[in-house]
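Engineer: give me coordinates for this.
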Amino acid sequence: MSEKTEEKRRFHRIFYHADAQVAATGGQSQSCKIVDLSLRGCLLELSAPLAEISDQSYELTFELSPEAVIRMEIVATHTEGNLAGFRCAHIDIDSISLLRRLVELNLGDSELLERELSALGNFS
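Structural biologist: Predicted coordinates:
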């Protein structure tokens, strides 16, 4: 990753390898693997490359436990082979609470998390 890209990054990515499901809005679901997550998006390893980058919405779903499921609406931003980066377009309050806790535990720094949450509020 270039220094310029690193300087622009406002959200720390956590490496959270987990199985997930991704589905195009109104489409069939397919299995994928989460490579990393942030409060702003994710990098997924898909079973097949995305055909194109568009404004198409997808729903990402993954379990932290049977009682704790995170769901977020995502939009593709870039691809490289079977890897695809997505930005979070929408996330419900229960899912953002779970994601916040997951990021907090992985960062180990609640002050850093608060800065990221503040930066998240500054995006439109």
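Engineer: hey, let's count contacts and neighbours off CA atoms from now on
Structural biologist: Fine.
Engineer: mind listing what's buried in the longest helix anywhere in the chain?
Structural biologist: When the chain is parsed with DSSP state H, its longest helix is helix 93-107. Buried residues in helix 93-107, counted by 16 or more other Cα atoms under 10 Å: Ser95, Ile96, Leu98, Leu99, Arg100, Leu102, Val103, Glu104.
Engineer: what about the first one, distance to Cys42?
Structural biologist: What that stands for is Ser95. Distance, Ser95 to Cys42, by Cα to Cα, to the nearest Å: 14 Å.
Engineer: and Leu98, how far from Cys42?
Structural biologist: For Leu98, the distance to Cys42 (Cα to Cα) stands at 15 Å.
Engineer: the structure of the following sequence is requested for comparison with the preceding one:
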Amino acid sequence: MPSSRATPETGPGDDRSTDLIRWAAFSCFLVPVVLLWYGTSLAGATGTALGLAAVTAVCRVLLRRSERCAARLLDEDLDEDEAPQAHHRGRHQRTGTGSHRGRRHSGGNSPVG
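Structural biologist: Here you go, the predicted model:
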């Protein structure tokens, strides 16, 4: 029986990162207003607004870049899943008798002395 809950489809303006950027832009407006309300100088509030806007812009660029890289990696993984390949274990995932090579001492938990 299919689930009654539909899977959300994300569009170009309907994802979490867009919401995050919107909240950050809102704070770029709200923080200077609050600073002015509490008596900070106009120059100080303006500097704060510009600083927050710069940080928000850099974060947006990095977030979009990260999303593009993640999407590209996901596409590559999906392409690799279609072609059968030999199972590969990383160098730290050995099993069997040779799995503890490189230890400094062979005697249980006794300290090296």
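Engineer: give me the TM-score for these two chains.
Structural biologist: TM-score of the superposed chains, computed with TM-score structural alignment, normalised by the length of structure 2, equals 0.25; 40 aligned residues with a Cα RMSD of 4.0 Å.
Engineer: hang on, the earlier thing: show me what the longest helix of structure 1 is packed up against.
Structural biologist: Packing partners of helix 93-107 of structure 1 (3 or more Cα pairs under 8 Å, 6 or more residues apart in numbering; DSSP states H and E): strand 68-80, helix 110-121.
Engineer: the same query, at a cut-off of 7 Å, please.
Structural biologist: When contacts are defined as 3 or more Cα pairs under 7 Å, 6 or more residues apart in numbering; DSSP states H and E, helix 93-107 of structure 1 packs onto strand 68-80.
Engineer: neighbouring contacts of the strand it packs on?
Structural biologist: Residues outside strand 68-80 of structure 1 that contact it (Cα atoms under 7 Å, 6 or more residues apart in numbering): 53-63, 84-91, 95, 98.
Engineer: drop anything exposed from those.
Structural biologist: Buried subset of those (neighbour count, 16+ other Cα under 10 Å): 57-62, 84-88, 91, 95, 98.
Engineer: state the helix or strand in which the closest residue to Phe29 of structure 2 other than its chain neighbours lies.
Structural biologist: Distance criterion Cα to Cα, 6 or more residues apart in numbering; nearest residue to Phe29 of structure 2, sequence neighbours excluded, is Ala49 at 6.9 Å. Assigned by DSSP states H and E, Ala49 of structure 2 belongs to helix 42-82.
Engineer: report all helices and strands that that helix contacts.
Structural biologist: Judged by 3+ Cα pairs under 7 Å, 6+ apart, helix 42-82 of structure 2 is in contact with helix 16-37.
Engineer: just the angle between the helix it packs on and helix 42-82, please?
Structural biologist: Counting by axes from the mean of the first three to the mean of the last three Cα atoms, to 10 degrees, helix 16-37 of structure 2 points 170 degrees away from the direction of helix 42-82.
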